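1. sequence and computational prediction follow.
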Amino acid sequence: MPKADIVSWNILLNAHAQNGHFQETRMVFYNMPAWDICSFNTMLAACCKFDKLQDAKTIFQAMQEQDLISWNIILHMYSKQQWFELVKKFFETMPLHNAISMTIMLMTYSQAGDVEAARFVLDSTKEHNLTLWNAMLIAYIQNGHLSEATKIFSSTLREKDTSSSNTMVTAYAQSGHVDQAQKLFNEMPVRDIVSWTAMLSAYAQVGRLEEAQRIFHSMPKHNSFTWTAMLAAYAQNGQSIKCIEFFHEMGIVESPNDVCFTCVLQSCSHTGDMRRGLPYFLSITLDYAIDCPKKQHFSCMIDLLARGGYLEDAKDLLSFMPFAPLASDWRCLLKRPDVSFQQ
């Protein structure tokens, strides 16, 4: 077999990184006979994806020469950690900036709640691309400035893509403006799975389940997100029986995830139906190979046990679950006057 060249090594490195195998990616990287800029950037991106900060800093500092991709990866990593001051300092030390750098900075300011600084980044950028404008839309919406986002979308943004429209549909939905969301949804020349799911959730949020069902059945295709959104719609609107029936219907074509189980347990909790709820809680690991029940599953079970009158069991689960109890968990028991917390 001929000796592997740098291209072959980089393909193997990228394959492990893309498939989420960080330790294998790291092992391949450090066993490579030589590295090029592609090798370094692939490893940096893997470190960023898995929040391996020290590894990323060590590799970045060891590089004889970094390109703009390298700088942007580290900038993004700091932004992910919400280290706002460090992001700004690192940005100032960068030898060059491009649209990606500016978008990262805009979103960083948005996360910090500084919309004016985010807008300054946009206005100081020489070339405005659609990604940057979409980031500004999200910044306004996340910080409660829907009217400013609407101005950009309706007046300033001459060219729009599906992402732009999806952002606004979701914003209208979350603000309770379902008719505006539907109007924009109808005007979209191209809709993707995000568009359909956003519209379904919009109707569910205001209790219009028939419209949510109509959207679900009108979708050209379904995936785990659309099934979960419809399941959540039933759970949020107190439709326990339909939620459980839909869960089993979903199980025929799609494996339930942890969010699906949260929806089902919430439905059982609302009715205090211990007989139905406990088997679903136990089946999370026994039947569906999900690693372990999450914190929200335990919280649902504590509420379910308390509502069903199994107060000692609820106390035991709260005391021995592998998570720190939240105030909401205690309230499930404190609202019951017949519960004692003496040890």
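-> Sure, I can see it. Residues are numbered from 1 along each chain as shown.

2. switch to C-alpha atoms for all contacts and neighbour counts from now on
-> Fine.

3. list the buried residues for stretch 74-82?
-> Ile74, Leu75, His76, Met77, Tyr78, Ser79, Lys80 (16 or more other CA atoms under 10 Å).

4. what does stretch 153-171 give?
-> Quick answer for stretch 153-171 (16+ other CA under 10 Å): Phe153, Ser163, Ser164, Ser165, Asn166, Thr167, Met168, Val169, Thr170, Ala171.

5. so Thr228 sits against Val259, correct?
-> Yes - using CA atoms under 8 Å, Thr228 is in contact with Val259, at 7.2 Å.

6. if I look at the residue nearest the centre of the chain, how far off is Ser201?
-> For the chain, the residue sitting closest to the mean C-alpha position, by CA atoms, centre = their mean, is Phe225 at 11.2 Å. The gap separating Phe225 from Ser201 is 11 Å, by CA to CA, to the nearest Å.

7. let's bring in a second model and compare:
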Amino acid sequence: MAEARRLFDQMPVRDLVSWNTLIGGYVRRGLPGEALEVFWRMAEDGTLAPDEVTMIGVVSGCGQLRDLELGKRFHGYVESNGVRCTVRLMNVLMDMYVKCGDLERAKSVFERIDGKTVVSWTTMIVAYTKFGLMDDARRVFDEMPERDAFPWNALMAGYVQCKQGKEALGLFHEMQEAKVRPDEITMVNILSACSQLGALEMGMWVHHYIDRHRLSLSVTLGTNLVDMYAKCGNIEKAIHVFKDLPEKNALTWTAMLCGLANHGRADEAIQYFRRMIELGLQPDEITFIGVLSACCHAGLVKEGRDFFSLLVSKYHLERKMKHYSCMIDLLGRAGHLDEAEHLVNTMPMEPDAVVWGALFFACRMHGNITLGERAAMKLVELDPSDSGIYVLLANMYVEAGMKKKADKVRVMMRHLGVEKVPGCSCIELNGVVHEFIVKDKSHTDSDAIYDCLHDITQQIRHTANMIDICATG
């Protein structure tokens, strides 16, 4: 762009095409400030009136800057000055409003577009997914007259962002039935959904698909494969994929060390962190969540304190809630309850349920009833309807031999109308994730499932009885 700008500045006469080319070039390279500076120079010159191409450039720049007010001004200029409103310009206006968080204006523009393109429909899908309105996103998707991979990917990504991995996998199966060829973005979305659900079988199918169709294993795709295998329980395969990747970035290393940390392999996670630093890669906040989790799993208090300090002192990162919860969990598990409580009380943000929960579990582990009660009351304040904390508090009292207090908690639950949330579990079978809730009979094969469960229970009881007979014989 520097050379293009130099040539532009040397031009004795500039026409509208030259102004638009420079503005568009800056926007395409993610330099919206420079694009707008050129536009204001053009406006000051006053010899040329902006056209729809000019507006596409400056409105795109407003979207990149998340400058809603300026974007609205340009939209007003378009409407009041007779600028030709092409579908492409309308799409860019929609995109700007979506990026700036104004869903209503994005909808208004969408509804006024004659001859909507795939880009128009896809932008509206993205708008709804950004606000978590997945039913509306699906409705727009279903109304599309034709679809390529882009709207499929947009809706799939929305499901993943909203932690609806099961719906994302279901949409992928629909995509296959529609004979739409998945691309790298599809694979990334599906791997993320598998990671959320622990769907190893489906994740392995995606890996085989990538190999079979010789898709280029980009850094992003490779990182998601590592993350999927780690989160789905196959850490050895995650390590194997990581080592075979032709290219890795800081996110790849972070996925690997977080996976190792979650599998309790703290020493290896810390080694990966140090190797990453040796390679000159910059850790981010998630990297430090990984190493702090590793320290927590292994009880490495000194190392945890060091990493917690380095995060700010050396790497100039901001401590997030998760960093504090990891550190409090580490200190609490190690029995440093006073230090853990002090850290909670000196946090720059209001502690959330995860932080108070970490302190509570530490108190329960070490039998500190007084501090445990304080933490429990904070959890109740945050969510009085959460049955889990009442159950845990009652269990803490039972473990401490304080049966009367435990009974009082149960009475309180009944008085407040708080009910224990039914347990939920899921399994993956033939690439499909099945969800089960306690006493739920909504599954199509529930009768057969309960018959099978009854048979297994009987076998367990029979085996237990045989063991008892052998032991007493």
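-> Okay, I see it. Predicted model only: the values in this text are computed from it and were never measured.

8. before we move on, the earlier item: could you list which of the buried residues of stretch 153-171 of the first structure belong to helices?
-> Secondary structure from DSSP state H places Ser163, Ser164, Ser165, Asn166, Thr167, Met168, Val169, Thr170, Ala171 of those in helices.

9. so which of those residues comes closest to Lys295 of the first structure?
-> Nearest to Lys295 of the first structure among these: Thr170, at 26.9 Å, using CA to CA.

10. relative to Leu305 of the first structure, how far out is the closest one?
-> Computed with CA to CA, the distance linking Thr170 of the first structure and Leu305 of the first structure is 35 Å.

11. before we move on, what about Asp291 of the first structure?
-> Here the criterion is CA to CA. By it, Asp291 of the first structure lies 23 Å from Leu305 of the first structure.

12. sorry, back to before: JSON lines for the ones in helices among the buried residues of stretch 153-171 of the first structure, including distance to Leu86 of the first structure?
-> JSON lines is the format used below for those (distance: CA to CA, whole Å):
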{"residue": "Ser163", "distance to Leu86 of the first structure": "29"}
{"residue": "Ser164", "distance to Leu86 of the first structure": "30"}
{"residue": "Ser165", "distance to Leu86 of the first structure": "33"}
{"residue": "Asn166", "distance to Leu86 of the first structure": "32"}
{"residue": "Thr167", "distance to Leu86 of the first structure": "29"}
{"residue": "Met168", "distance to Leu86 of the first structure": "31"}
{"residue": "Val169", "distance to Leu86 of the first structure": "34"}
{"residue": "Thr170", "distance to Leu86 of the first structure": "31"}
{"residue": "Ala171", "distance to Leu86 of the first structure": "30"}
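
13. which one of these is nearest Asp123 of the first structure?
-> Using CA to CA, those come closest to Asp123 of the first structure at Ser164, 18.7 Å.

14. hmm, the closest one is touching Asn134, no?
-> Yes - between Ser164 of the first structure and Asn134 there is a contact under CA under 8 Å: 5.7 Å.

15. the stretch 351-473 of the second structure: helices as residue ranges?
-> 353-366, 369-382, 387-399, 403-416, 446-472 (DSSP state H, counting those that start in this stretch).

16. so which residues make contact with stretch 333-343 of the first structure?
-> Asp303, Ala306, Leu311, Ala314, Lys315 (CA atoms under 8 Å, 6 or more residues apart in numbering).

17. ok, and the most crowded of the residues you listed?
-> Asp303 (26 neighbours; other CA atoms under 10 Å).

18. can you find the partner of that residue in the second structure?
-> Under the alignment (TM-score structural alignment), Asp303 of the first structure maps onto Asp329 of the second structure.

19. same question for Ala62 of the first structure.
-> By TM-score structural alignment, Ala62 of the first structure lines up with Tyr77.

20. which residue comes closest to its match once chain neighbours are left out?
-> Once flanking residues are discounted, Tyr77 of the second structure sits nearest to Val83: 7.9 Å by CA to CA, 6 or more residues apart in numbering.

21. residues contacting that neighbour?
-> Pro50, Asp51, Glu52, Tyr77.

22. and Ile104 of the first structure, by the same measure?
-> Shown in contact with Ile104 of the first structure (CA under 8 Å, 6+ apart): Leu75, His76, Ser79.

23. equivalent analysis for Ser240 of the first structure, please.
-> For Ser240 of the first structure, the contact set (CA under 8 Å, 6+ apart) comprises Tyr234, Val264, Ser267, Cys268, His270, Thr271.

24. and the first one, how many neighbours does it have?
-> For Tyr234 of the first structure, the number of neighbouring residues by other CA under 10 Å comes to 24.

25. what's the answer for the fifth one, then?
-> Using other CA under 10 Å, His270 of the first structure has 18 other residues around it.

26. same check, this time on the third one
-> Each residue near Ser267 of the first structure was counted by other CA under 10 Å, and the total is 28.

27. what's the helix or strand for it?
-> Using DSSP states H and E, Ser267 of the first structure falls within helix 258-271.

28. could you tell me where that helix falls in the second structure?
-> Using TM-score structural alignment, helix 258-271 of the first structure pairs with 285-298 in the second structure.

29. would you list every one of the helices in the stretch 1-150 of the second structure?
-> Ranges of helices within the stretch 1-150 of the second structure are 2-10, 16-28, 32-45, 52-65, 68-80, 87-99, 103-112, 118-130, 134-143, 149-161, based on DSSP H, counting those that start in this stretch.
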